[in-house]
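> this one's sequence-less:
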């Protein structure tokens, strides 16, 4: 099954309240097109964490192996895979080329686990440029960031406590 996923993340302040959004589109064997929208918000987080979490949520929503194209306006997320940054981080024990700890390791590891059973391709799209599905993912992310039901981003809280932010 082929799935197109448009993902986005948002934060009001960096760090601050944040949210992710994802729009998944797939065509059933019957030929009927289906759309699934996902979102969630957090009390205190960063934009980059929400960008990653949008992709994680999209992949974790799939219940069988799929061919997935992730469309994201986050160079951080897309280039981690297209430029193989993540391979270098893993080879260096989750350190950057400058030998500093990679931020958001908890979410990168969760993303790697979520994509394991799928054939995933990452495509960068320009944000706020009229792509309707990217705009919808952005709308979902910002609505989640502004909602009254925000959760705790424990990974961010732990990193902040360790002085990594």
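Sure thing, it's come through. Every value quoted in this text rests on a predicted model; they were computed, and no experiment measured them. Numbering: from 1, shown residues only.
> can we go C-alpha only for contacts and neighbour counts from here?
OK.
> what's the distance between residue 145 and residue 91?
Note on residue 145: its distance to residue 91, by C-alpha to C-alpha, to the nearest Å, is 34 Å.
> cool, and residue 70?
Applying C-alpha to C-alpha, one obtains 24 Å for the distance of residue 70 from residue 91.
> Next: residue 72.
According to C-alpha to C-alpha, residue 72 and residue 91 sit 25 Å apart.
> Please apply the same query to residue 146.
Applying C-alpha to C-alpha, the value for residue 146 to residue 91 is 38 Å.
> Looking at those two, which one has more neighbours?
Set side by side, residue 146 and residue 91 show unequal neighbour counts under other C-alpha atoms under 10 Å, the larger going to residue 146 at 19 against 11.
> For the more buried one, give me its contacts.
When contacts are counted by C-alpha atoms under 8 Å, 6 or more residues apart in numbering, residue 146 is found next to 17, 18, 19, 41.
> any idea how far residue 137 is from it?
From residue 146 over to residue 137 (counting by C-alpha to C-alpha), the distance is 14 Å.
> try residue 110
Taken as C-alpha to C-alpha, the spacing of residue 110 relative to residue 137 amounts to 20 Å.
> In addition, the following structure is provided for comparison:
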């Protein structure tokens, strides 16, 4: 079984109040995680996001016999898990210049959890660019930012089809990686390959249209129960607005 996970962390002040977010695709199900911490740095929250994701896989989900693929936009986290961490362990958690590794306790917990997962699973790491419209990376960022700001946000545990209703793009457009396009054939939609006519958002019952995704994202980021969707033409835009008006 293949498991996809996007993680992200955020702090408002560096150090300051922080939040983390994680989004999983496991078979045909979606799971979201999020949380808040006080007086933390951005890097600490990036690490916290990964720790919570790993803890979910080790504990609640009891993951085994799976290929787990992480998508992370933090060069700090990726550098650690793919290289630095092994050297730190060999050097008794000291850097090359014999100073204590920053955030040592967090890295040690990541090392422990990865050790458990690697016994019965294969783990792969991929770098994604932040704020480039990769749907699940943006969703993880919205979760992290919302928790950092102590704004309520609904965390989803649902099937892929229902989950797509809150996303601006179908789930199959979340990455150029072929593995994600193959993950759930039922979710393949012509919408993912067509140019956007506009984006529609609804916040606190008020519906607005936007010409660009960044404009739409700015409005919905950190907003509780916000909805947003790509439209393909004027008729599609009108249909979505009509559908959402029936929700209020």
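Okay, I see it. For clarity, every value in this text was computed on a predicted model and none was experimentally measured.
> TM-score them against each other, please.
Once the chains are overlaid, their TM-score stands at 0.82 when taken by TM-score structural alignment, normalised by the length of structure 1; 143 aligned residues with a C-alpha RMSD of 1.4 Å.
> hmm, back to that, which one's more surrounded, residue 110 and residue 137 of structure 1?
Using other C-alpha under 10 Å as the criterion, residue 110 of structure 1 and residue 137 rank with residue 137 on top: 27 against 16.
> Would it be right to say that the more buried one lies in a helix?
Yes: secondary structure of residue 137 of structure 1 (DSSP: H, G, I helix; E, B strand; the rest coil): part of a helix.
> Alignment lookup: it to structure 2.
The pairwise alignment with structure 2 assigns residue 137 of structure 1 to residue 140, based on TM-score structural alignment.
> Provide the secondary structure category for residue 98 of structure 2.
Per three-state DSSP, the secondary structure class of residue 98 of structure 2 is coil.
> what about it, how many residues close to it?
When neighbours are counted by other C-alpha under 10 Å, residue 98 of structure 2 registers 11.
> Strands along structure 2, start to end?
With DSSP state E as the criterion, structure 2 has strands at 2-11, 16-26, 29-40, 66-72, 121-127, 157-159, 198-203, 206-210, 227-231.
> How about residues contacting the fourth one?
Put plainly, it is strand 66-72 of structure 2. Contact partners of strand 66-72 of structure 2, identified using C-alpha under 8 Å, 6+ apart, comprise 1-8, 78, 120-128, 137.
> hmm, back to that, isn't the match of residue 137 of structure 1 up against residue 10?
No: at 10.1 Å, residue 140 of structure 2 and residue 10 do not qualify as touching, with contact defined as C-alpha atoms under 8 Å.
> Touching both of the two, which residues are there?
Shared between the contact lists of residue 140 of structure 2 and residue 10 (criterion: C-alpha under 8 Å, 6+ apart) are residues residue 20.
> thinking residue 148 of structure 2 is in contact with residue 10, fair?
Yes: between residue 148 of structure 2 and residue 10 there is a contact at 6.4 Å, judged by C-alpha under 8 Å.
> Neighbour count for these two, which is higher?
residue 10 (30 against 27).
> contacting residues for that one?
Listed by C-alpha under 8 Å, 6+ apart, the contact partners of residue 10 of structure 2 are 18, 19, 20, 41, 42, 45, 46, 141, 144, 145, 148.
> what would the residues you listed look like in TSV with distance to residue 241 of structure 2?
TSV is the format used below for the contacts of residue 10 of structure 2 (distance: C-alpha to C-alpha, whole Å):
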residue	distance to residue 241 of structure 2
18	34
19	32
20	31
41	40
42	37
45	36
46	36
141	26
144	28
145	27
148	30
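> before we move on, back to that, quick check: the gap between the match of residue 137 of structure 1 and residue 5 of structure 2.
According to C-alpha to C-alpha, residue 140 of structure 2 stands 10 Å off from residue 5 of structure 2.
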